[in-house]
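Asker: Need the 3D shape of this:
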Amino acid sequence: MKHPYPLGFRARVRAGFALMSALILFGSLQAIENWREIPPEDFAVKASSIDPEASVEILFAEHKASQELISNTDITAGIMTMERSLVGNRTVYVRMKVFNELGVDLLSKHAIRPMHGEKVVDVAARTVKPDGTSYELDEADVHKLLVEETEDESQKAETFAFPSLAAGDIVEYQATFDIDDVGGVFTRFSDRFPARRVTVRIKPTDAISHRVISFGFPLDKLNQKDGDYYLYEMTDVRAELDEKYAVPPMQAEPHVVMFYVKEYFPDPDDFWDDFSSELASYAKKDFKPSKTIKAKAAELTAGAKDDSEKLRRILKFCTEEITNFVWDFTKYSETERKELKDNKSPSDTLKNGYGKPRHIRALFGALATAAGFEARYVAIGNRDEFFFSKEVSVKQVVDERLIAIKDGESWLYFDPGNPALRFGELSWKHAGSQCMMGDFRDPIFAVTPGIKSEDAVVQTKADLEISEEGTLSGKVTKTYIGQKAWVKRDQYRKMTFGEIEEDVSDTELRHYSNVTVENVSMKNRSDEDLPFVISYDLKIENYADVIGDRLVIAPALFQKELSLPFVKEERLSDIVFDCPWRDVDRIEIVMPEGYQFEAGDAPVPFALGDVVLFDSKIRINKKKNSLVLQREFRVNQEIIPSKAYALLKSAFETMKIEDNKSITVKKADS
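Answerer: Prediction:
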């Protein structure tokens, strides 16, 4: 089935991987080159010239890529068809100086991550000592690691440790990538280490027109050439932005994007007009209901009391009765999937009972149309990668799709390709974002509904007791609601129960060294209409401080000893949370027999305007001889300007002080 998704180019920029993973391109196969001679002055470098605190500095990083357009002819049943595709290759050569033991540790697991459509075909690495001795990476020491799986491909990184590495050494690595049918170049200059020089050479095919845009890269250097190659070079590049909850890298660091266009590139208004019409054309074709689609829509909506119930039934059918290849890994094995027929239309998806998310979205649109609704494709970006603005007239920044259904004078938005979402709910990656609906006359720009803190809640209930020795134990139940439920379901969608149980046991309260989590159970893992619930038995040895016949207890055990998210004195990026959220805790701790309350320091509520609210109360339940903590923390705004960083940092520091307040209990007869 043809679909309104940009061909190929769906670059995913991820922080924390080698800079070599930030370029997509293709060309004739280039082999790993011979290692270059290292001049003495490279070994003489004692500290980074860009950031004196850096543990590693990239002395140079060179990327070279080329591509070509090829034609493939196929003759089946006497019919000849011809397809054209982009193929090619890219290579990378990087040299780094390691200054200290932290740098050695940071390079103990180095990852080479391919981008969309890429396959690593060759990797080489070596460590060179100051005396010239060289230790080369053995092929057997390179391991594959699955880092992402989309509806179209699995992405595996190559990981390795540089051999015999010590402070003062120089390391080098090279890699060659084979690329198949990907239509653009995404160049990111920043890496996790500062770089003295980053050079990128790109040779696009001359068979297709292309366009180049930049973010934070000098405009006057966009069209420099080195023979047949475009040349992009930056010096003294600072390390990638190391700030928690930062804006997407593409908008915080220098990038150059090259992509292929039609014979001409229109001005922004004409661009969106053309794209809107194109999107509307796909919707007209995909959503035109066949007889089988009409019959199924009639069956699903029979007896529905109103339009809302009709849409709920259609959505429920698409998300529960159609096997989603990105979410359901139980019905078909990987081998069986490869043998399944591809869906050419929503009717095929209905007949076959399976599909990728895009197939299921198209089926939902067709069924809704057959039921009398007006359905549109919606082009939208991913807030985790880019904040879309119509001033950036590039399809690739709105390369994800939703379905919009006309509701009076407004629109309802759905993502039927994501079965973990509730009716009318969008992922935080799409919520509160500018989008465009396809229309034959004029593009319809809109903003999807945002998320409120009550739409993303984690409720924690703990019924515990503490021993005279200070050991805390009991039952914990965590209830995830709305966006928090979706995030958990997404996290666990490919895991078996045993793997989930192991993950919970390994991650819950791991800021304590003496914690044990056992007997993990779950509720509503697959029912998106209900909260997702995880329960487990908890034991923390020596939780309370034992001072003679007294116990000093901090009731906020889920926050006690947690590190602060904001520690730097200054901030460059705005603070970007996934979405507003709310944490609600009720912790009850039964004291040992014979102990009673002696003293305590009550937490003090505070608020940062309407943006951040904290409330915490501790009371004594004399009947049960227990301490009861009622705590709520709420953030009502997902993007906070950097100029307010000092206030936000202070709020989190204040909350940590309040969460660490303790209650003292002692034996009654002492």
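Asker: Every contact and neighbour count from this point should use C-alpha atoms.
Answerer: Noted.
Asker: Please report the distance of the nearest residue to Glu136 once chain neighbours are set aside from Gln174.
Answerer: Closest residue to Glu136 apart from its sequence neighbours, by CA to CA, 6 or more residues apart in numbering: Arg126 at 4.2 Å. Look at Arg126 and Gln174: by CA to CA, to the nearest Å, they are 9 Å apart.
Asker: What residues does the residue nearest to Glu136 make contact with?
Answerer: Arg126 sits next to 134-137, 162-163, 171-173 when contact means CA atoms under 8 Å, 6 or more residues apart in numbering.
Asker: In what element of secondary structure is Glu83 found?
Answerer: Glu83 is located in strand 79-98, with elements delineated by DSSP states H and E.
Asker: Any buried residues in that strand, and which?
Answerer: 86-98 (16 or more other CA atoms under 10 Å).
Asker: Would you mark the buried spots in the helix or strand harbouring the residue nearest to Glu136?
Answerer: Per DSSP H and E: Arg126 is located in strand 118-128. Within strand 118-128, the residues scored as buried using 16+ other CA under 10 Å are 118-120, 122-128.
Asker: and for comparison, fold this next one:
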Amino acid sequence: MIKRSLCLLLLSATAYAGDPKYPVSAIPADLLKNAHVVTRLEEITVKMHSLKDLRVIEKRVLTILDENGEEHAGFHEFYDKDKDIRDISGVLYDAQGNVVRKLKKSEVTDLSAVGESLMDDSRVKTHDFHHRIYPYTVEYEVETSRSFTAFLPGWLPQPDEGFAVEQSRLSVTVPEDYKLRYRQFNYKGEPVQAVNKGDKTFTWEVRNLAALEPESMTLPIQQRTTAVFTAPSDFSYGSYTGNMNTWNDFGKFILTLNAGRDQLPDKVKAEVHALTDGLKTPEEKIRTLYQYLQKNTRYISIQLGVGGWQTFDAAYVANKGYGDCKALSNYMFSLLKEAGIRSHYTIVRSGDDAPDIIEDFSMNQFNHIILCVPLGKDTTWLECTSQTLPAGYLSDFTCNRAVLLIDETGGKLARTPRYAMQQNQQLRNIKASINPAGDMSGQVQTVYTGLQQDWCHKLVNNLKPEKQLESLKRMFNLPSYDIAKYNYTAKSAAGVVPEMGEVLDITASSYASVSGKRIFVTPNVLNRSGTKLDPEKKRLSPIQLSYPWKDVDTVQLTIPEGYKLESIFQEVKLEEKYGRYSAKATVNGNQITYVRVMEKNDGVFPATEYEKLAKFYNDIYKADRNRIVFVKAE
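Answerer: Just a heads-up that it's a prediction; the model follows:
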């Protein structure tokens, strides 16, 4: 009897081991091309039981082909008092599809998701099998329940380049009389709809999506592949309910959340009047109160429940001296209101490289708050979390994008300023000398304006001096150099883009190449383009060039005595719709004068322009490395 039971057990184990799932060999060959990860199966199932009950089950089976796909191998799920993680399961498979091991509940890490937030009830559960024998497959299934419906899951089957997909599906079920809103991109046809027992279900599905090839200067990933955004009509958030059918409706909900939260303490009211009653213009009052805000408050993230959208009141900020973007913007709103100046709480998607929102689809696409102050034909925009930016300047964090402006009637779309080429300049003058060994030493004086000074502003205001120097010593494309001394001077005025002056004392060993009787000098010292493109590569997606800018470099180099000019490159002039470039060098005795001008335009261009764009940038790359040759005089 014991022998028979042992035999059956062995047979069962053999059958289990011999019944592999998701073997890598089953992946179609065309899905392996350019791929680091293959989604074998993805199923996102969403069911709205009511405005206060949303259930989501997410199942993903991913084959990790190499270390470049490793970042996608684990999972993390955020939760708080309004979102509960009901169940988590996971399985690790080897390349043949055999089970290596299963996830144990004790292996899931549960962490606070507070980060640098002062108050936040958000937590995160994470797990990673930490398997490094490629290829391998991970399967995770996570079930969550939420007591709010202000956010509905979206669908992006290919979240990154190098991501192939065998099968992916999104299914959303809502009450039959509920209006589910959606916007889809790069999806053929409409979702399959089914009605069953008072519910209706929308299903989107894709199969066999080849991996996107890595391409530079591209549109955001959600514009290059299949994506579906879903949004509520009526919804709940905390104890509040609202409607999101239009931007105006969304704005009305924000108004309701923040109603009555603009009351200042009497002491602060008195300070506002003491600061502004004697000032003549609104611009002066705005600048003065903005400086008051910067001096008396600091940014701290606060995310508690509905506080993810609802601001802390102005009195709280006045008493504590801190707040998040919502609270500080509301506080500035309250200060201006007390001074008789109207302003608007404004919702924005922030980030240096953040994609613009979908303007014709009202949903929460934002992560930050700023303030808009209309002044007749002009408008002042205020970044209320910064203690260093001048009044009226937004930086690349929030400029040139659609925002939701909240006024007394609700919400409406507006656009933050776009800084033009003439506002984003780098004007550099270099005076240096080269010794007989080819070493260079000299001084660099640069003026940065607008978006070109943003990095410089962060360097000066966010880093300690020793870290500033470390950063500067990694900045330039020189084999070996040192910075003996540096200095920065900021200049700004209300309504004018800021300016930063920089002075560097720099040395570079073996800058010029000395060979026998000759010395080879590249007169473009610090601004050589690093962009080199393959004109033969087939371009698939449109080309996106970011903000416009202009660089002007003027270089004066003194070479050792006793040399005469042997050869010099001809002046280079290039002009395309992407920008303009010129570079010219002249020699007078042992003095080289070099002037380089580069103007880069912004915009989106069709993929068919890639070959011409590649030639333009490659010609610049080559021209930036042109050399002048001197030979010893006999």
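Asker: rewinding a little: what is the nearest of the buried residues of strand 79-98 of structure 1 to Leu106 of structure 1?
Answerer: Val98 (9.7 Å; CA to CA).
Asker: ok, of the buried residues of strand 118-128 of structure 1, which one's closest to Glu37 of structure 1?
Answerer: Using CA to CA, the buried residues of strand 118-128 of structure 1 come closest to Glu37 of structure 1 at Val128, 10.6 Å.
Asker: residues contacting the closest one?
Answerer: 134-135, 169-171.
Asker: hmm, 6 Å instead?
Answerer: Contacts of Val128 of structure 1 were listed using CA atoms under 6 Å, 6 or more residues apart in numbering, and they are 134, 169-170.
Asker: So which of these are in strands?
Answerer: 134, 170 (DSSP state E).
Asker: still on that earlier bit, okay, the residue nearest to Glu136 of structure 1 and Asp169 of structure 1: tell me how far apart.
Answerer: Taking CA to CA, one finds Arg126 of structure 1 at 10 Å from Asp169 of structure 1.
Asker: Then Gln434 of structure 1?
Answerer: Taken as CA to CA, the span from Gln434 of structure 1 to Asp169 of structure 1 is 48 Å.
Asker: quick one: contacts of stretch 17-37 of structure 2?
Answerer: 63-66, 68-69, 95-98, 162-164, 210-211.
Asker: now swap in stretch 113-121 of structure 2 and tell me
Answerer: By CA under 6 Å, 6+ apart, stretch 113-121 of structure 2 touches 80, 122-124, 301-304.
Asker: In a markdown table, list the residues you listed along with secondary structure and distance to Ile620 of structure 2.
Answerer: As requested, those are exported to a markdown table (DSSP: H, G, I helix; E, B strand; the rest coil; distance: CA to CA, whole Å):
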| residue | secondary structure | distance to Ile620 of structure 2 |
| --- | --- | --- |
| Asp80 | strand | 52 |
| Ser122 | coil | 49 |
| Arg123 | strand | 49 |
| Val124 | strand | 48 |
| Ser301 | coil | 44 |
| Ile302 | strand | 47 |
| Gln303 | strand | 48 |
| Leu304 | coil | 51 |
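Asker: Buried subset of the residues you listed, written for ChimeraX?
Answerer: In ChimeraX, a selection of the buried entries from the contacts of stretch 113-121 of structure 2 looks like this (16+ other CA under 10 Å):
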select :80,122,124,301,302,303,304
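Asker: Distance to Gln443 of structure 2 for the contacts of stretch 113-121 of structure 2 - can I get that in JSON lines?
Answerer: Shown next, in JSON lines, are the contacts of stretch 113-121 of structure 2 (distance: CA to CA, whole Å):
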{"residue": "Asp80", "distance to Gln443 of structure 2": "55"}
{"residue": "Ser122", "distance to Gln443 of structure 2": "51"}
{"residue": "Arg123", "distance to Gln443 of structure 2": "51"}
{"residue": "Val124", "distance to Gln443 of structure 2": "51"}
{"residue": "Ser301", "distance to Gln443 of structure 2": "42"}
{"residue": "Ile302", "distance to Gln443 of structure 2": "46"}
{"residue": "Gln303", "distance to Gln443 of structure 2": "48"}
{"residue": "Leu304", "distance to Gln443 of structure 2": "52"}
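Asker: Number of residues surrounding the closest residue in space to Arg84 of structure 1 that isn't next to it in sequence?
Answerer: Leaving out its chain neighbours, the residue that sits closest to Arg84 of structure 1 by CA to CA, 6+ apart is Ser71, at 4.4 Å. The tally of other residues near Ser71 of structure 1 (other CA atoms under 10 Å) stands at 10.
Asker: okay but Ser71 of structure 1 is in contact with Leu86, surely?
Answerer: No. If you go by CA atoms under 6 Å, Ser71 of structure 1 and Leu86 don't touch, sitting 9.0 Å apart.
Asker: tell me the secondary structure for the residue nearest in space to the middle of structure 1?
Answerer: Here the mean C-alpha position of structure 1 is nearest to the C-alpha of Asp384 (CA atoms, centre = their mean), at a distance of 6.2 Å. Assigned with DSSP: H, G, I helix; E, B strand; the rest coil, Asp384 of structure 1 falls in the coil class.
Asker: Okay then, goodbye and thanks.
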